[in-house]
Each structure stands twice: as C-alpha cells, then as structure tokens.
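Peer 1: Here is a sequence with its predicted model. Questions after.
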Amino acid sequence: MKVPWRRVSSWHCSACGKCCREYRVPLTFGEYLRFKKLGLVEEKRKFYLRKINGKCPFQIGNICSIQDKKPIVCKLFPFTIRFRGNDDALYWYGDEEYYVYIDVSCKNIVFGSPTKSLKERINEAIELFNGLRTRVHLLQCLNC
C-alpha cells in the first residue's frame, strides 16, 4: 500500500532485502536493452526482470550487487513519483509540482510529521526520476 509522503515522518534503508524478493521490477526501454540477456518476463507490453529462486538475480545476501546500475524503480523504492495525484501527496521541487507516495510495506517507514531527512530523500528521488542524477546516496543503505 502506498500513502502520501505527508503521512510519513522518516524512512531509511536497512538492507533487509525484502524489496528485492517481494516485488517485480518493471524496466524502462533502456533497462530492457541492458538486461535482456538475463531473460525477462513480458506481461501486457511491459518487461520485468526474471527472478531466480524467488529473488532478483542481482541480490547477493540482502545487498544489490549492481547498486549504481540498478533499475530506476529499485533506486526509487519505497518512493513513487507521479505528475498527478491527491493533494496530500503534492510536493514542490523548485517550481515543479510532483505527487509523492511511499510504499508502507517497507518495515523502516515511521509515520508522523515529515522530517527534514525525509524531504532530502524525496528531493533525491525526484532528481533520480528526472535524470538529474544517476548515483544514489540517501536512498540506499548508509551502513552497507
């Protein structure tokens, strides 16, 4: 389930690996070209990474082995960014408006009033979403 960002106080990645095991990874066209040799799953004109033994083929233990090259949806997790949505999901980045949702299935979501740290993570997610950055800093496990 996804909730508007305003309902979340904070989030951090603890590298539990749950997101790599439990979610399908939809690919952009560029990612499709990069990963197609691994074998993909096609469903309704969308391509997904094929899981091996129930987990992402790049997951070693609980850690992603291709951190900087992983698909954008993985870099953004647990954030989802849209151009339309509910008013309580509205987030201003500069003079641009986005609608930001957070997947609460992640065990490290803390509900409450949004902290500065959460807003910094949202800013990074929007920069990734817009292609303004490719490397992840705040959205990955900081102690890994």
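Peer 2: Looks like it came in fine.
Peer 1: contacts, neighbours, all on C-alpha from now
Peer 2: Noted.
Peer 1: can you tell me how far residue 100 sits from residue 65?
Peer 2: Per Cα to Cα, to the nearest Å, residue 100 is found 27 Å from residue 65.
Peer 1: Comparing these two, which residue is more hemmed in?
Peer 2: residue 100 (26 against 13; other Cα atoms under 10 Å).
Peer 1: doesn't residue 92 make contact with the more buried one?
Peer 2: No - here residue 100 does not reach residue 92: they are 9.8 Å apart, not a contact under Cα atoms under 8 Å.
Peer 1: so which helix or strand takes in the nearest residue to residue 83 once chain neighbours are set aside?
Peer 2: Of all residues not flanking residue 83 in the chain, residue 98 sits nearest, at 5.2 Å (Cα to Cα, 6 or more residues apart in numbering). Residue 98 is located in strand 96-103, with elements delineated by DSSP states H and E.
Peer 1: try this one side by side with the last:
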Amino acid sequence: MYVPWRRVASWHCDACGICCYRYRVRLTFYEYLKLRPTGLVEEKFGRYYIRKIGGRCPFQVGRLCSLQGVKKPAACKLFPFFVRRKGERDAFYEYNGEEFYVYISTDCPNVVLSRERRESKRVESLVREAVQLYTGEKRNVEFITAPTVV
C-alpha cells in the first residue's frame, strides 16, 4: 500500500533488506542496458526488471546493495518513496515551482504512520531528496536507502 507522505510520522532505513524481497525493481531502458551484461535483468511486456533469484534481488549482499552509485537503479534509490506528477492533496509537494505527488510504501517496516495529517520536517527532508533524485538533479543518495557495499 502507498500512502501520501503527509500521513507518515517518521521513516528511516536500517538496511533490513526486506525491500529486496518485496519490491520488484522496474528499470529504465538505460538502466536495463547497463545491467544487461550481468544476465540478471528481464523484459516483460516491454518493461524491464531486475530478475529475482530465490525470491530476492541478486545484487543484495547480506542486507545491503552491491550496486554502486550510478549503477544502482533509480527505483532502488527512491524506495520506499514513489514520486508522481499527479495525485492526491496529501501527497502534494512543490519543488522549484513544479508540482509533485510523493507516496511512501508501507511495505517497508520502518514506515510509521501518523494519526494526524501534519507534516514531519524529517519526512519532508526525505521527500525533498526523493524529488531531487526523481528529477535527476541529484544522483547519489544521502538520506534515503542504506549505503551501498564498498
């Protein structure tokens, strides 16, 4: 389930690795081309995905991602955040004069929902980074998702 960001009281990534099991990573065509030589990607109905092995992402090492920096798919960098151009009022976020609608997946066990529809400054800073990643303004994650394996 996806909830608007304003309904989330808090969230943090503790590198539990659950997203690598629950989430099906959709790739852009460019990401597909970069990862195709690994043999760990697949195409279904004109869309590209990381192929799961044993029910999990094959790039997961322990509880962390083995893909480095720009190789890590945008969908993975963003999870559990999903940024859209249309949505509901509680998901609205304005950035550089543009409208975005940001949702957070409750599949992540660290998402804490709020009983009140009040903005959390911490969650808002995470939303800002998610939008920056979505627009391509930012390429590397500082606050959302766990760091990659070195």
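Peer 2: Perfect, I can see it now. It should be emphasised that the depicted structure is a prediction, and the values quoted were computed from it without experimental measurement.
Peer 1: next SSE after the strand holding residue 98 of structure 1?
Peer 2: Going down the chain from strand 96-103 of structure 1, the next helix or strand is strand 110-111, by DSSP H and E.
Peer 1: corresponding residues in structure 2 for the helix or strand that that next one is followed by?
Peer 2: Following strand 110-111 of structure 1 in sequence order, the next helix or strand is helix 116-129 (DSSP H and E). Aligned using TM-score structural alignment, helix 116-129 of structure 1 spans residues 121-134 in structure 2.
Peer 1: in the matching stretch, what counts as buried?
Peer 2: Of all the residues in stretch 121-134 of structure 2, those buried under the rule 16 or more other Cα atoms under 10 Å are 123-124, 126-127, 129-134.
Peer 1: Other residues contacting that stretch?
Peer 2: With contact meaning Cα atoms under 8 Å, 6 or more residues apart in numbering, stretch 121-134 of structure 2 is reached by 5, 8-11, 74, 77-78, 81-83, 95, 100, 102, 138-141, 143-144.
Peer 1: the helices in structure 1, which residues?
Peer 2: 18-22, 29-35, 72-76, 116-129 (DSSP state H).
Peer 1: Of all those helices, which one comes closest to residue 105 of structure 1?
Peer 2: helix 18-22 (8.9 Å; Cα to Cα).
Peer 1: Could you give the separation of that closest one from the chain centroid?
Peer 2: With Cα atoms, centre = their mean, to the nearest Å as the basis, helix 18-22 of structure 1 stands 12 Å off its chain's centre.
Peer 1: how much space between residue 112 of structure 2 and residue 52 of structure 2?
Peer 2: Residue 112 of structure 2 is 28 Å from residue 52 of structure 2, where distance means Cα to Cα.
Peer 1: Which one's more surrounded, those two?
Peer 2: residue 52 (18 against 14).
Peer 1: That one contacts residue 42, doesn't it?
Peer 2: No - taking Cα under 8 Å as the definition, residue 52 of structure 2 is not a contact partner of residue 42, at 9.5 Å.
Peer 1: Quickly note the distance from residue 139 of structure 2 to residue 93 of structure 2.
Peer 2: From residue 139 of structure 2 to residue 93 of structure 2 the distance is 20 Å (Cα to Cα).
Peer 1: For those two, indicate the residue with more neighbours.
Peer 2: residue 93 (20 against 16).
Peer 1: Sounds good, over and out.
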